[in-house]
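In: quick one: sequence and predicted model below, then my questions.
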Amino acid sequence: MQPRDFRRNSLYLKSTTTLLHLILRPLYQFKENIFQQFNSKVGQVAVLVDPEKTNTDELLLPLIEKATFAQIDYFFVGGSTVSRLDIEKTVNILKTHSTIPVVLFPGASHQLSKEADALLYLSLVSGRNPDFLISQHIHSAQEVLQLPFEVIPTAYILVDGGTKSSVAYVSQTTPIPRDQPSIAQNTALAGLFQGKKVVYFDAGSGAEKTVPAAFVSHLKATIDCVVIVGGGIRNIETIQHFAEAGANLIVIGNHIEKNTDFLLDLHTFNNQNTPKVDVK
């Protein structure tokens, strides 16, 4: 065989092998287990864990114990300036010591962990910063494709909570004013029409005021969708108020960091009230 023929045959074999690999490789399949759980009921509760503040056994194990006792539905994990290492460490501890589903709530494209059950793939649709609308997603797309968790496209909407949140500062975006329900609804609808599966209204960590419940009830009265709400939630009455407005999931974060015993109050609430409402 001449050298040229050998090279030609080698290139042919290489291209054929690559083609077969692409053909035989299974196509990516979207999972919907966690999303279906989101969609099944209103009044579910998630505890937001910030790995920058809570990432050790000493801090997480008491939280896990009380969260399990309180029968919370999910752990959310994420923060505005958290490292990949802290994300992975925190998720590992949660998954090792609890059966509660862990959902990533990332503040940047690197905040991923293969051990998580799901990822909220957040687009900050309330702002006009392209980095948080699409650029971060492009950076992470190939890695997300390879990871085993469920991906949930989410329209993330910042709402004025009375203080400037870390998300607003980092993203350099302006939250939607509290007295502009039509802007909030139209922003949510635009996200849903673009293919997002969840709307997340957030007043930000440590907010003085929560998202207006009317933002939730008006949207739910207009379109069938999953709504998450968070920021500034400090008591059981507020959780019940948002559940009555139709929120599928209420997220508690900063208040739990300061007072984990609030989870004991949540346990009492869950046992004294009717089961979470099935929306199907």
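Out: Okay, I see it. Numbers count the residues shown, from 1 in each chain.
In: C-alpha from now on. contacts and neighbour counts both.
Out: Fine.
In: isn't Leu133 right up against Val125?
Out: Yes - using Cα atoms under 8 Å, Leu133 is in contact with Val125, at 6.4 Å.
In: these two - which one has more neighbours?
Out: The neighbour comparison of Leu133 against Val125 (other Cα atoms under 10 Å) goes to Val125, with 21 against 18.
In: who touches both of Leu133 and Val125?
Out: Counting by Cα atoms under 8 Å, 6 or more residues apart in numbering, Leu133 and Val125 have no common neighbour.
In: now do the same contact list for the closest residue in space to Phe262 that isn't next to it in sequence.
Out: Once flanking residues are discounted, Phe262 sits nearest to Ile256: 6.6 Å by Cα to Cα, 6 or more residues apart in numbering. Listed by Cα under 8 Å, 6+ apart, the contact partners of Ile256 are Val47, Phe262, Leu263.
In: which among these gets closest to Asp202?
Out: Nearest to Asp202, judged by Cα to Cα, of the contacts of Ile256 is Val47 at 14.0 Å.
In: now the strands: where do they sit in the stretch 51-200 of the chain?
Out: 74-77, 102-104, 118-124, 150-158, 198-202 (DSSP state E, counting those that start in this stretch).
In: compare the ones you listed and give me the one nearest Glu65.
Out: Between those, strand 74-77 lies closest to Glu65; by Cα to Cα that is 12.5 Å.
In: centre of the chain to that closest one, how far?
Out: Centroid displacement of strand 74-77 relative to its chain, using Cα atoms, centre = their mean, to the nearest Å, is 8 Å.
In: packing partners for that strand?
Out: Packing contacts for strand 74-77, counted by 3 or more Cα pairs under 8 Å, 6 or more residues apart in numbering; DSSP states H and E, involve strand 44-49, helix 84-97, strand 102-104.
In: please identify the deepest-packed of these.
Out: Ranked by mean neighbour count under mean count of other Cα atoms under 10 Å, those are led by strand 102-104, which reaches a mean of 26.
In: ok, and what's touching that strand?
Out: 74-78, 91, 94-95, 111-113, 116-120.
In: 10 Å instead, please
Out: 34, 46-49, 73-79, 87, 91-92, 94-95, 111-113, 115-121, 149-152 (Cα atoms under 10 Å, 6 or more residues apart in numbering).
In: longest helix anywhere in this structure?
Out: In the chain, taking DSSP state H as the definition, the longest helix is helix 3-24.
In: please compare the first structure with the one that follows:
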Amino acid sequence: MKQNIYHQFITKKSSGKKSFAVLIDPDKVNAKSIAELVKLSIEAKVDYFFVGGSLVISHHLDECIQQIKAACSIPIILFPGSPSQVSKYADALLYLSLISGRNPELLIGQHVISAPFVKKSGLEIMPTGYMVIDGGAPTTVSYISNASPIPADKSEIAMCTAMAGEMLGMKLIYMDAGSGARRPITEHMIEKVAQHIDVPLIIGGGIVDPEKAYLNCKAGADIIVVGNAIEKDFSLISEISAAIHSVANVNAG
């Protein structure tokens, strides 16, 4: 099984380097906006593209990924909202298990159905413990999953959930406040989780400015994911990327 991108994650984590992933929802972009997004991402030295969404009803996932691939060499990682969101044109897939909820379908049920298709895709598969944190607004993922998010002030629950995910064999922990979250995940919760796991920690949801991205990295996040804020203002890409990549320099000094 390929482990090229995961190896990058581990290598960067061990050297204290932080990564920036731009989240692209195929339902919210067209050929023109993708072209602009990719151009700005290259200039800003974005590390990864996460592609996917909770619904993806536009049926142009493949076309979206192929356009990005044709324009740059930034790795593309699928962030699927359902088992049907698989494209052989991507580089890797976050194989998400919703460990913050108690819906067996999203813990293992849908994976059983999708496994042959995912295996056949040839993608690098990264088992990911997905944790939804209350961001102060109802999210699509909470509605679709029929699962309550972890309360924003319950850092111990988040910590224990992440620890359990790692011990169950998850290669990544992804904490997400959801698209359009009113409140991003607190630095306290990020720090609590980061101190108790060894696998890379991904943080997303409600990050709307460079300062928050910087503080999340300082608290222990390894990869910062921003989507909604960038959809509204593409110029944020360079500022957030610079903030995230500056953390390693501070730590190195």
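Out: Happy to help now that I have it. The structure displayed is predicted, hence computed values, not measured ones.
In: now the helices for the second structure?
Out: Taking DSSP H as the criterion, the second structure contains helices spanning 4-14, 31-43, 61-71, 104, 110-120, 140-145, 155-167, 187-194, 210-219, 228-232, 236-252.
In: which bit of the first structure covers the fourth one?
Out: Using TM-score structural alignment, helix 104 of the second structure corresponds to residues 130 of the first structure.
In: that stretch vs the second structure, mean deviation?
Out: Superposing on the second structure and averaging over aligned pairs (mean Cα distance after the TM-score superposition for the first structure), stretch 130 of the first structure comes out at 1.4 Å.
In: for the helices and strands packed on strand 74-77 of the first structure, which one sits closest to Ser15 of the first structure?
Out: Nearest of those (Cα to Cα): helix 84-97, 36.4 Å.
In: how far is that closest one from where the chain is centred?
Out: 16 Å.
In: superposed on the second structure, what's the mean shift for that helix?
Out: Helix 84-97 of the first structure differs from its equivalent in the second structure by a mean of 1.8 Å after superposition (mean Cα distance after the TM-score superposition for the first structure).
In: what's that helix packed up against?
Out: strand 44-49, helix 57-70, strand 74-77, strand 102-104 (3 or more Cα pairs under 10 Å, 6 or more residues apart in numbering; DSSP states H and E).
In: quick one: which of those is nearest Gln180 of the first structure?
Out: Distance to Gln180 of the first structure, taken as Cα to Cα, is lowest for strand 44-49 among these, at 26.3 Å.
In: against the second structure, where does the closest one fall?
Out: Residues 19-24 of the second structure are where strand 44-49 of the first structure lands when matched by TM-score structural alignment.
In: circling back: now the helices and strands packed on strand 74-77 of the first structure in a markdown table, please, with extra columns for distance to Val198 of the first structure.
Out: Shown next, in a markdown table, are those (distance: least, Cα to Cα, whole Å):
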| stretch | distance to Val198 of the first structure |
| --- | --- |
| strand 44-49 | 14 |
| helix 84-97 | 22 |
| strand 102-104 | 13 |
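In: for Gly162 of the first structure, find the nearest of those.
Out: Here strand 44-49 is closest among these (Cα to Cα), at 20.1 Å.
In: elements contacting that closest one?
Out: Partner elements for strand 44-49 of the first structure (3+ Cα pairs under 10 Å, 6+ apart): helix 57-70, strand 74-77, helix 84-97, strand 102-104, strand 226-230, helix 236-245, strand 249-252, helix 254-258.
In: can you say which of these is nearest to Gly162 of the first structure?
Out: Going by Cα to Cα, the one of those nearest Gly162 of the first structure is strand 226-230, 13.8 Å.
In: next, the angle strand 44-49 makes with the closest one.
Out: Orientation check (axes from the mean of the first three to the mean of the last three Cα atoms, to 10 degrees): strand 226-230 of the first structure against strand 44-49 gives 50 degrees.
In: what's the mean distance for strand 226-230 of the first structure versus the second structure?
Out: Mean deviation for strand 226-230 of the first structure: 0.3 Å (mean Cα distance after the TM-score superposition for the first structure).
In: give the aligned range of that strand in the second structure.
Out: Aligned by TM-score structural alignment, strand 226-230 of the first structure corresponds to residues 200-204 of the second structure.
In: mind checking how far the matching stretch is from the chain centre?
Out: Counting by Cα atoms, centre = their mean, stretch 200-204 of the second structure is centred 7 Å from the centre of its parent chain.
In: same question, stretch 168-187 of the first structure
Out: 18 Å.
In: where in the second structure does that stretch fall?
Out: Going by TM-score structural alignment: stretch 168-187 of the first structure matches residues 142-161.
In: straight-line length of the matching stretch, end to end?
Out: 17 Å (Cα to Cα, to the nearest Å).
In: quick one: closest of the helices and strands packed on helix 84-97 of the first structure to Pro177 of the first structure.
Out: Nearest to Pro177 of the first structure, of all these, is strand 44-49, at 23.9 Å by Cα to Cα.
In: how far apart are that closest one and its match in the second structure?
Out: Strand 44-49 of the first structure, aligned to the second structure and superposed, deviates on average by 0.4 Å (mean Cα distance after the TM-score superposition for the first structure).
In: what's the residue nearest to Phe262 of the first structure aligned with over in the second structure?
Out: Ile256 of the first structure maps onto Ile230 in the second structure when the alignment is built from TM-score structural alignment.
In: and for Leu94 of the first structure?
Out: Aligned counterpart of Leu94 of the first structure in the second structure: Ile68 (TM-score structural alignment).
In: surely that match touches Ile34?
Out: Yes - Ile68 of the second structure is in contact with Ile34 according to Cα atoms under 10 Å; the separation is 7.2 Å.
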